[in-house]
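Asker: predicted structure and sequence below. I'll ask about it afterward.
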Amino acid sequence: MNIVETRLPGVLILQPKVFGDERGFFVETFRETWLADAGVNVSFVQDNQSRSARGVLRGLHYQRRNPQGKLVRVARGAVFDVAVDVRLGSPTFGDWVGVTLDDVSHEMLWIPPGFAHGFCVVSEQADFVYKCTTYYDPDSDAGVRWDDPAIGIEWPALAAGVTTMSAKDLALPLLYEQKSNKLPLFDEVSA
């Protein structure tokens, strides 16, 4: 396993070894020591999977209370995956990082608690799988608008003019419109 730091402290790209031959491939998709060796000591309590078609954009989601850390990957297809620092008081508040995750490289992205997360599908279809450090809390569910100009995410699906989103995601507020009590606090989630 190779672990690559991104320009956002704490957000990591995990590059597993993929063993392939004429039969197909084998890859380990999770080992507890990978994150621990990188200084990330977490436990996972929930696994999720979604299937989406080309141009579907999901996000940007986070939880104010019980913020979730997420280890995300693509089991089939390809997505452009994004993490945005929404931790109030963070030196990188409002900054984002994006990476293409697919079923060829099998790279994964570790998104620490306190970051908003979203992705758009860039293949015909994608199965997106992720592990969470806390349970989904609908009362704490929050998000930031996908096209917030202050964040400036360069979504590849938008360049192709293809986008499908939920009504909920289309109605999310801009980051500067968020009330401070709706944002995770840097001091609380980075300790």
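Answerer: In hand now; what should we look at? Numbers count the residues shown, from 1 in each chain.

Asker: please count neighbours and contacts with C-alpha atoms only from this point.
Answerer: Will do.

Asker: in what helix or strand does the most centrally placed residue in the chain lie?
Answerer: Computing the C-alpha centroid of the chain and ranking residues by CA atoms, centre = their mean puts residue 117 first, at 4.0 Å. Secondary structure here is read from DSSP states H and E; on that basis residue 117 sits in strand 115-121.

Asker: past that strand, which element shows up next along the chain?
Answerer: Towards the C-terminus, the helix or strand next in line after strand 115-121, according to DSSP H and E, is strand 125-132.

Asker: from the middle of its chain, how far away would that following strand be?
Answerer: Shown here is strand 125-132, whose average C-alpha point lies 10 Å from the average C-alpha point of the whole chain (CA atoms, centre = their mean, to the nearest Å).

Asker: ok, and here's another one to check against it:
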Amino acid sequence: MEYTQLNIPDVILMEPQVFGDHRGFFMETFRDDEFKQKVVHTTFVQDNHSKSSQNILRGLHYQIKQPQGKLVQVTSGKVFDVAVDIRKSSPFFGKWSGATLSAENKKMLWVPPGFAHGFYVLSDEAEFTYKCTDYYAPEHERSILWNDPSIAIDWPIIHGASPILSQKDIDGVTLDKAEVFA
């Protein structure tokens, strides 16, 4: 596994070694001892799997209590994945890191606790899996607007079309009005 720090050093892009031939491929997608040594010493308690269609944007989500670190990957299709640092004490507060994740490139992204997370579907469909460091707690979930100008994420929106959003994401708040971490 290759581990690459992005422009925010706590956000890590992971690229597994893939062994393949005409029959298919094999790769390790997670190894606890190596992850703890190379990324962070943590425990994952919940795995999630979602499916979305092209032009769907999910995020920017986080839990203000029970913050979740997420190890995300795409098992089918392609997405643009984003992590936004919302730790007020961080020198990277309000900055974002992004990467294209796909079934083809097999890359994964570590989104630490204290970050808002979102993704935009670039392919016809995408299946997205993620390991979480804490349990889902809907009462603590918050949403920051995907297009907050103070964050200025450079989303690769297809043909300039408006992304498809949930009501929760439409109702998201700007970073200056959001509950953030100390």
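Answerer: On my side now, so go ahead. Everything numeric here is computed off the predicted structure, so don't read it as measured data.

Asker: list the TM-score for the superposed pair.
Answerer: Structural agreement between the two chains, given as a TM-score (TM-score structural alignment, normalised by the length of the second structure), stands at 0.96; 182 aligned residues with a CA RMSD of 1.2 Å.

Asker: one step back: the residue nearest to the centre of the first structure and residue 83 touch, don't they?
Answerer: Yes: using CA atoms under 8 Å, residue 117 of the first structure and residue 83 qualify as a contacting pair, with a distance of 4.8 Å.

Asker: joint contacts of these two?
Answerer: Counting by CA atoms under 8 Å, 6 or more residues apart in numbering, the residues touching both residue 117 of the first structure and residue 83 are residue 111.

Asker: circling back to that earlier point, ok, the residue nearest to the centre of the first structure to residue 1 of the first structure distance?
Answerer: Summarising the geometry, the distance separating residue 117 of the first structure from residue 1 of the first structure, computed by CA to CA, to the nearest Å, is 23 Å.

Asker: is residue 52 of the first structure within a helix or a strand, and which one?
Answerer: Using DSSP H and E, the secondary-structure element containing residue 52 of the first structure is strand 46-53.

Asker: give me the number of residues near residue 24 of the first structure?
Answerer: Residues contacting residue 24 of the first structure under the criterion other CA atoms under 10 Å number 7.

Asker: just to revisit the earlier point, so which bits of the strand holding residue 52 of the first structure are buried?
Answerer: Within strand 46-53 of the first structure, the residues scored as buried using 16 or more other CA atoms under 10 Å are 52-53.

Asker: ok, average deviation of it from the second structure?
Answerer: Its aligned residues in the second structure lie a mean 0.4 Å from strand 46-53 of the first structure after superposition (mean CA distance after the TM-score superposition for the first structure).

Asker: what are the contacting residues of whichever helix or strand comes after that strand?
Answerer: Proceeding C-terminally, strand 46-53 of the first structure gives way to strand 57-63 as the next helix or strand, assigned by DSSP H and E. Residues from elsewhere that reach strand 57-63 of the first structure (CA under 8 Å, 6+ apart): 68, 114-121, 137, 140-146, 163-166, 169, 184.

Asker: ChimeraX command for the buried members of those?
Answerer: This is the ChimeraX syntax for the buried subset of the contacts of strand 57-63 of the first structure, where burial follows 16+ other CA under 10 Å:
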select :68,114,115,116,117,118,119,120,121,142,143,144,145,146,163,164,169,184
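
Asker: secondary structure class for residue 109 of the first structure?
Answerer: For residue 109 of the first structure, the reduced secondary structure class is strand; criterion used: DSSP: H, G, I helix; E, B strand; the rest coil.
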